[in-house]
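J.: Below is the sequence, then the predicted model.
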Amino acid sequence: MQHNYHAGFACFVGRPNAGKSTLTNAIVGQKIAITSSKPQTTRHTVRGVVHRPDSQLVLVDTPGLHRPRTLLGERLNDLVRATWSEVDVIGLCLPADEEIGRGDRFITGEIAALKATVVAVVTKTDLVDRGKLAQRLMAVQELGEFADIVPVSAVSGEQIQTLVDVMVKHLPQSPQLYPDGMLTDEPEHVLMAELIREAALEGVRDELPHSIAVLVEEVFVEDSGLTRIFADIYVERPSQKAIILGHQAGRLKDVGTRARHAIEDLVGGRVYLDLHVRVAKDWQRDPKQLRRLGF
């Protein structure tokens, strides 16, 4: 083991839409977690690895803790709490452009009893002026006991490296946990499914986001280097299928184009994407269908 090498796990927590996935992507330097303006977009724990000469920070991106209305919601909350109990550092994300609310106080109370070191991360600082930011930092100080408070902007990159320095400082001495160059341990087909889901979430009506699931059925690479992907987008009702398809399937074509470009960036080559929309009635409440869809 390299002398004085530090390695460990960290995660960002906060109410939905506090900027956790955007921050994870900014720190890892590559898109490993999908982002959307819709709350509760994240459904899996995705690990992103930050390599430094003297340390390795493994970021676990988790769903936002929320009041569950379905079996899927309950499972996502269980996933969040299981992750919290296993990490070394927790970054509590508090958006600079919003007042501290009941949800923030609830989560602060939930994580206070854990063994992890808690760092307060004031996100989205690019959206406020210095005066407003100073007020937010004062309010965060009154919220609880934190090892550090770091204001950051994932969009402008401001203070991102400072935040990594702070989180690494609280990691235990440990040998390297992941091989050099590995940015995520998420299987490629799961990342592909997530990129398709992100494209499908773009611009849909508010009632739809949680009803969309994606399953990649088959991936194979031809001798020419073309990657062929066959995937199904699942919704819960025929009326939702019509929304995803759009007029003369125009919306689905747009989803396919956006997803294909994102997957080409992921695999570093040409992609053929075959998408179908299927109805799986009330899948969020059905244990058998949840299992099939990977939850």
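T.: Ah, there it is.
J.: C-alpha from now on. contacts and neighbour counts both.
T.: Noted.
J.: need the helices for the stretch 101-250 of the chain, in chain order.
T.: With DSSP state H, counting those that start in this stretch, the ranges of helices along the stretch 101-250 of the chain come out as 102-112, 130-143, 160-169, 188-201, 238-245, 250-267.
J.: Against which helices or strands is the last one packed?
T.: The helices and strands touching helix 250-267, judged by 3 or more CA pairs under 8 Å, 6 or more residues apart in numbering; DSSP states H and E, are helix 188-201, helix 238-245, strand 271-279.
J.: what about versus this one:
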Amino acid sequence: MNTINEEIKPFLNTVFQADCLEKMKELPSKSIDMILCDLPYGTTQNKWDSVIPLDELWKEYLRIIKDNGAIVLTSNGIFTAQLIMSNTKYYKYKWVWEKSKATNFLNSKKQPLRKHEDVCVFYKKQPVYNPQMTEGDAYDKGVRKNQLTGSYGDFSPAHVQSDGMRYPTDVIYFKTAESEGEVFHPTQKPVELGRYLIRTYTNEGDIVLDNTCGSGSFLVAAMMEGRNFIGIEKNEDVARFKNKDIDYIEVCGMRVKNTWQFLDEEKRSIIYYSELLKSIDMHTLVEESQNE
């Protein structure tokens, strides 16, 4: 587990209402273990979906990310191409997130339905990589040469047995956000997708930044995996969703509160105890005393 730098502590486990390009300038250099972000794709006419200037974004990303940190960005369609071409030096590969629900029904007679999004991975040096193994049936790999058969120095051919564990492919399946409960944001990502990616590219106690955190799914995911988070949300031009007023700073706060209250003590002990988390505990104590 990393020792937390004093300079970064005021930012940890806190949600900031700000323009991310400005707020990120306040973060110490090489202080972030993972950037996990669902950037605006620019695929709709909504003001909130305007693409952030990528050259300015990369300037801050590359300054604040650790040399072995991972920058993991969701994308789709033409935005995937734009994102990759904006930084070919550090682009490495992408995951394909297969979703449980398709979209693009209005064009279904002209185009195939869309049932996936991309997750682009960038880094300077090899980051933490914890492959999320899945169970399968054990199988015989066949006869392999140069395998020890039990006797010291015996390199004769031998049958090799698999334990059934499978390495992940670059296609991963997760249900969409509505399967997890209430949806607060038009492009809300599932918490389980965030948890998978966070487990893959970080260790417990690491710091995850989401600089356009929306309704906070990736912040919740970080907490559930025993990681620290920093959330930034501009909170503009998305005043109404599903015909009701929405304040995404309040939504993030509510979801962080609900997650923190049900987090086990082991995870709590790993996460830095920020002013936000202290205020949640204090509010809970007040509520409990009033109910006695």
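T.: On my side now, so go ahead. Note that this is a predicted model, so its numbers are computed, not measured.
J.: TM between them?
T.: In this superposition the chains share a TM-score of 0.32, using TM-score structural alignment, normalised by the length of structure 2; 153 aligned residues with a CA RMSD of 6.2 Å.
J.: circling back: so which of the helices and strands packed on helix 250-267 of structure 1 is the most packed in?
T.: Ranked by mean neighbour count under mean count of other CA atoms under 10 Å, these are led by helix 188-201, which reaches a mean of 22.
J.: Can you name every helix or strand that that helix contacts?
T.: Packing partners of helix 188-201 of structure 1 (3+ CA pairs under 8 Å, 6+ apart): strand 213-221, helix 250-267.
J.: tell me the angle of it relative to helix 238-245?
T.: Per axes from the mean of the first three to the mean of the last three CA atoms, to 10 degrees, the angle that helix 188-201 of structure 1 makes with helix 238-245 is 90 degrees.
J.: who touches residue 190 of structure 1 in this structure?
T.: Taking CA atoms under 8 Å, 6 or more residues apart in numbering, we find residue 190 of structure 1 in contact with residue 216.
J.: For the longest helix along structure 2, which helices and strands make contact with it?
T.: Longest helix of structure 2, by residue count under DSSP state H: helix 275-291. Under the contact definition 3+ CA pairs under 8 Å, 6+ apart, helix 275-291 of structure 2 sits against helix 248-261.
J.: Sort out which residues of the helix it packs on are buried, please.
T.: Going by neighbour count (16 or more other CA atoms under 10 Å), the buried part of helix 248-261 of structure 2 is 248, 249, 251, 252, 253, 255, 256, 257, 259, 260.
J.: Now distance to residue 36 of structure 2 too, for the residues you listed, in JSON lines please.
T.: Formatted as JSON lines, these follow (distance: CA to CA, whole Å):
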{"residue": "248", "distance to residue 36 of structure 2": "18"}
{"residue": "249", "distance to residue 36 of structure 2": "18"}
{"residue": "251", "distance to residue 36 of structure 2": "19"}
{"residue": "252", "distance to residue 36 of structure 2": "16"}
{"residue": "253", "distance to residue 36 of structure 2": "19"}
{"residue": "255", "distance to residue 36 of structure 2": "18"}
{"residue": "256", "distance to residue 36 of structure 2": "17"}
{"residue": "257", "distance to residue 36 of structure 2": "21"}
{"residue": "259", "distance to residue 36 of structure 2": "19"}
{"residue": "260", "distance to residue 36 of structure 2": "20"}
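J.: From residue 169 of structure 1, how far out is residue 89 of structure 1?
T.: Per CA to CA, to the nearest Å, residue 89 of structure 1 is found 10 Å from residue 169 of structure 1.
J.: Looking at these two, which has the bigger crowd around it?
T.: residue 89 (27 against 13; other CA atoms under 10 Å).
J.: just to revisit the earlier point, distance to residue 217 of structure 1 added to the helices of the stretch 101-250 of structure 1, as a markdown table?
T.: Formatted as a markdown table, these follow (distance: least, CA to CA, whole Å):
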| stretch | distance to residue 217 of structure 1 |
| --- | --- |
| helix 102-112 | 37 |
| helix 130-143 | 46 |
| helix 160-169 | 37 |
| helix 188-201 | 9 |
| helix 238-245 | 19 |
| helix 250-267 | 15 |
